[in-house]
Each structure stands twice: as C-alpha cells, then as structure tokens.
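Sequence first, predicted model second:
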Amino acid sequence: MPAAKASPPRPAPATVVITQRLRAGREPEFRRWQAEVNDAAATFPGFLGAEVTPPGDAGAEWSVLYRFDDVAHLKHWLDSATRRDLLARGTGFFEQPSTQHVLVDEPDEEVATVVVAHPVAPGREAEFVAWQDRMTEAERTFSGFRGSELHRPIPGVQDEWTIVYSYASAEHLDRWLASPQRKELLAEAPDFRDFEVHRIANPYGSWFPPTGSGSDQSPASWKTALSVLVGLYPTVVILTLAIDELWPSAPLWLSLLIGNILSVSLLTWVVMPVVTRALGFWMRPRTAPDPRTDLLGLVCSVGFLTLAALFFYLVTRVFWTLP
C-alpha cells in the first residue's frame, strides 16, 4: 500500500516592524511620504496590512508595521526596487538609520507567553536593565524561545517595568521557569525579586478548551471570533426581547446589566459548548488544515447568522410588532 502523501506546510504570515527616529519639524512631510510607501506596499502580492504608530509621550520613535501572508512575499517587498527608491527619497526625514525586525507566525505551535511586572526603586533603573539583559540572554539559550520585550513604566498609567517573553509551548516555558539558570539570575539581584508573573491564556478561556485528540493548538483568531458571534447574536437578541416583554419599564442601565449577566452565563455554560461541538470539524480539524473545511465552516457560520437575522426580522416586524 503506497504511503499517503504528506500535505505541504501552509505558509505562515510574516510581519516586519520598523522603528525610526524622526527629525524635528519633518512630521508633515514624513506622513505624506509614509502614506506613499504604504500605498506602494499594498500593490505587492501577499500584502495584508500596514500600521503606523507615532511616538508616545515619553518616546521619540515612530513604528511602522507591514504584514504579508508569508515570508517570501514580505522579502519580495523588502528587497524591491520600488521600496529602495522610496527609502532613498525619505532618508532626510530621520536622525539615524531605522531598525528592522521580522516576525514570522508559527501556526503549528501553541506559543506560551508570560508577562512579568517588576517594581523598580528610583535610581536603580540602569542596574535593572543590565540585569534584565542578562536574563534575556539566558532565555535565548533555551529551546523554544520566541522573543522578549521590555516595556518601561508609563507615568500615571503603569508604575512597574513589564517584560513579555514567549516560548513555543507551555513545556518549553516551564523548562525555563524551573531552570537553575533562572534561579541563579534571580539570586544575583534580590532587590528585583519582588515581581508578579502572569501567563497569557486563550482570551476566550473555557469556551474553547483543548480537545482530546492530542492537539492543544488554539483555533485561529478569526474562527474564534466568528463562532462567538454565532452564539452571541441569538442569545443577546432573545434576552433583549424577553427582558423588554417581561419588564418594559426597566431602566436602560439595569436592563443592560441583567442582560449582560444572563448572556455571559448562558454563553459560558450552555451556548458555547453547543457551538464548539457543532463547529468542531472546522475549528479543530483532526486532519491537516484544508481550505475546503475552512470554507465549509465559514459558510455554515455566515449562513446561520443570516437565517437568525431573517428569523428575528420576521418575528419582530412581520408577526409581532416588537423593538
């Protein structure tokens, strides 16, 4: 019996983050030039989007993000003559050469991320940064390391220094957290050991629990959002109509509070378990990702929402006169 032919891996979306320090007084020209660069990038194959972020109150660097559907398309844009010409025209806008970081999504891995918040005493900032640099260098030596970011305090918003680091899986992360190297670094700086560690979990929690098929990979974000809408829309409409019929004189703020409490409870323990089982073939396919399965799940979800909208229209406008 011939061996089954393995499906080729699907391309992973790729992002480039560019930071650049703008010269004083050049912002209007820079914005026009940057819009032209964004328009040029949008004409290249695989372009997914661009985002320009101005510096914060305490910063001076602009950040520009370009996202493509795979590394090859991103590289085609980065190496293109079109981009080189645009960069040559914009050289005079910046105080120094820009920095560039390429990030590649890895959909076959369940990335585990941790946020660590450190309170740092005034005057100890440089010492803390040096110690954190040593910590990051140690993190890099462990298998599965995906990246680390250091965020400074924001006056009036956040007093702690925040470090976000990621590993390819929870196992890789746990290996680092329990490692002798990390314990040694913590022992080097007892003044910085007063910190909080927070793991970042699936944003929809137990609505999308791991399956028993051996794969712990979370569903794609767009599938998660659409499936939540499938459960949320009819739940909210039914509760809104029911509350209005049962308590028509209820204050708006109170009826909304009651509706939200009921909808969250129903979604968590009744609706979403049904939705996730019904769409399980699409959200967590047992075989390799298949565009036909993705299309079928999308059609089912959109079709259900369309029928639900039609049903509620007929109920509230044709058969009964309701809000």
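That came in fine, so what should we check first?

Every contact and neighbour count from this point should use C-alpha atoms.
Fine.

Which parts of the stretch 101-250 of the chain are helices?
Taking DSSP state H, counting those that start in this stretch as the test, the helices found in the stretch 101-250 of the chain are 125-140, 170-177, 180-188, 221-246.

Show me how far the last one is from its chain's centre.
Just to be clear, that refers to helix 221-246. Centre-to-centre, helix 221-246 and its host chain are 23 Å apart (C-alpha atoms, centre = their mean, to the nearest Å).

now the first one
Relative to its parent chain, helix 125-140 has a centroid offset of 26 Å by C-alpha atoms, centre = their mean.

what separates residue 113 from residue 130, distance-wise?
Counting by C-alpha to C-alpha, to the nearest Å, the gap from residue 113 to residue 130 is 22 Å.

Please compare the first structure with the one that follows:
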Amino acid sequence: MQRRERSTSSPVTAPEAVVAAAEPVTVTVARDVRGDQREAFERWAAEVLGLAAEFPGNLGTSLLRPGPGSTLYHLVYRFADGESLARWERSTERQAALQRVEHLTDRVDYAHVAGLDSFFTALTPARPGPRWRMTVLTVAAVFGITLVFQLLVSPHVTSWPLPLRLLLSAVIVVVLLGYVVMPALTRLFARWLHPSRY
C-alpha cells in the first residue's frame, strides 16, 4: 500500500488506511532544501530524526543526502505499525519541528508505504546500495526460515496433503520474513546494505 502527498506549508499525516495498518510502515519525506540552508537543514534533520527514534514503535530512521547537482534530501522513518506512526505524526514534538523547517525548504513530498513493500521501497533511495546485497540477504533469510521449517515442522505434518503442507510453509515463511526476520536483518546489516549512507 503506498500513497504520495505533496505540501509546501502544512504538516502531512498518514492516510487512515496507513494508520490502520498492523504491519510495518515506512514514511519517506523528500525535502528540496534551499542552497544556502543546507547546514541548518542537516542540523534540523539530525534533531528531528533523533526525536522520532525515541518514539515507541520506531524501527529506525535515516537521512539520505542529495547526490551531485541535487538539493533533495530524504528523511526515512520506519514504525512497527500505523498507530505508532500516527502517534509520532500527531506529537507536539513533530509539530514544533515542522514549524522550524519551513523556511529552509522550497518543496516537500511525502510517501507512506505499509507492509512488505516497505522493506524494498524504503531501501531504494536516490543512491541505493548494490541491489545484489539485498537479494543475498533475502535469500539467506528465506533459506534459514525454510530450513527451520523442514527440521521442526515438516516431520509433524507428513500425513497432510501436499497442497496444505506447501500452504503452511508459504504462510510461515512470508509472515516470519515480513514481521520478524527482515526487520531484524535490515537493521543489523544496514551498513553493509547501504555503505554510502555511513
């Protein structure tokens, strides 16, 4: 699920469909920073990302700096669910921070992504790390979950019809991949996945 919104002055919050999500949610805020305000903006970004990181349910934050010839910064926030995101977006801390940044930027775009898409959308910024690294990490995660399934679960369901065994395997792999394994691995291997950010 993804939705983009654009604003130049008023704060933007996640739509109801995202707030209702019981799955991880990622927000990417792209700000076009005025050329003479980059240092001030980076100080502000460090402050606001630090505030967001302290909120319950936050799974991580990052600042993606513009490439050569660009003034577009990306602030990325990940939350465990839509309600955690909503608490941050409605907070007095965020409202105060937004009032201090408006004169530093000319344009802002918001993107809200929920579910499994958030792992891949959030990790494809303007200067992403090598895609093969995310592929390797995903294959390793699927292999690990599948191996554990074969060792611990398969022996107990051998009498089940093949379609049911495959369905059970698929459900376990997808749920663990989306809610447990990939969130942990992307945080653990963040520097390896995106060396240009650090």
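Nice, I can see it. Please read all numbers here as calculations on a predicted model, not as lab measurements.

which of residue 113 and residue 130 of the first structure has more neighbours?
Higher neighbour count among residue 113 of the first structure and residue 130: residue 113, with 20 against 11, using other C-alpha atoms under 10 Å.

which residues does the more buried one contact?
Going by C-alpha atoms under 8 Å, 6 or more residues apart in numbering, residue 113 of the first structure touches 164-167, 173, 199-201.

ok, of those residues, which come out buried?
Neighbour counting with 16 or more other C-alpha atoms under 10 Å marks 164-167, 173 as buried within the contacts of residue 113 of the first structure.

Which ones among those residues lie within strands?
Secondary structure from DSSP state E places 164-167 of those in strands.

Out of those residues, the closest to residue 308 of the first structure would be?
Among these, residue 166 lies closest to residue 308 of the first structure (C-alpha to C-alpha), at 40.3 Å.

Skip the chain neighbours and tell me the closest residue to that closest one.
Residue nearest to residue 166 of the first structure in three dimensions, not counting chain neighbours: residue 113, with 4.2 Å by C-alpha to C-alpha, 6 or more residues apart in numbering.

ok, the one you found to residue 173 of the first structure distance?
Per C-alpha to C-alpha, residue 113 of the first structure is found 8 Å from residue 173 of the first structure.

can you list residues touching both of those two?
166-167.

Provide the aligned range in the first structure for stretch 23-43 of the second structure.
Mapped onto the first structure using TM-score structural alignment, stretch 23-43 of the second structure covers residues 12-32.

Distance from the chain centre to stretch 88-101 of the first structure, please.
Here stretch 88-101 of the first structure shows a centroid-to-chain-centroid distance of 28 Å under the convention C-alpha atoms, centre = their mean.

How far does it stretch from one end to the other?
Start-to-end span of stretch 88-101 of the first structure (C-alpha to C-alpha) is 20 Å.

From the centroid of the first structure, which residue is nearest?
residue 221 (7.9 Å; C-alpha atoms, centre = their mean).

Residue 259 of the first structure versus that residue, what's the distance?
26 Å.

Now find how far off-centre the strand or helix carrying residue 310 of the first structure is within its chain.
In this structure, residue 310 of the first structure sits in helix 291-313 according to DSSP states H and E. For helix 291-313 of the first structure, the separation from the chain centroid amounts to 25 Å (computed by C-alpha atoms, centre = their mean).

Looking at the second structure, name the residue matched to residue 304 of the first structure.
Aligned partner of residue 304 of the first structure by TM-score structural alignment: none.

what's the closest non-adjacent residue to residue 304 of the first structure?
Nearest to residue 304 of the first structure is residue 230, by C-alpha to C-alpha, 6+ apart, at 7.3 Å.
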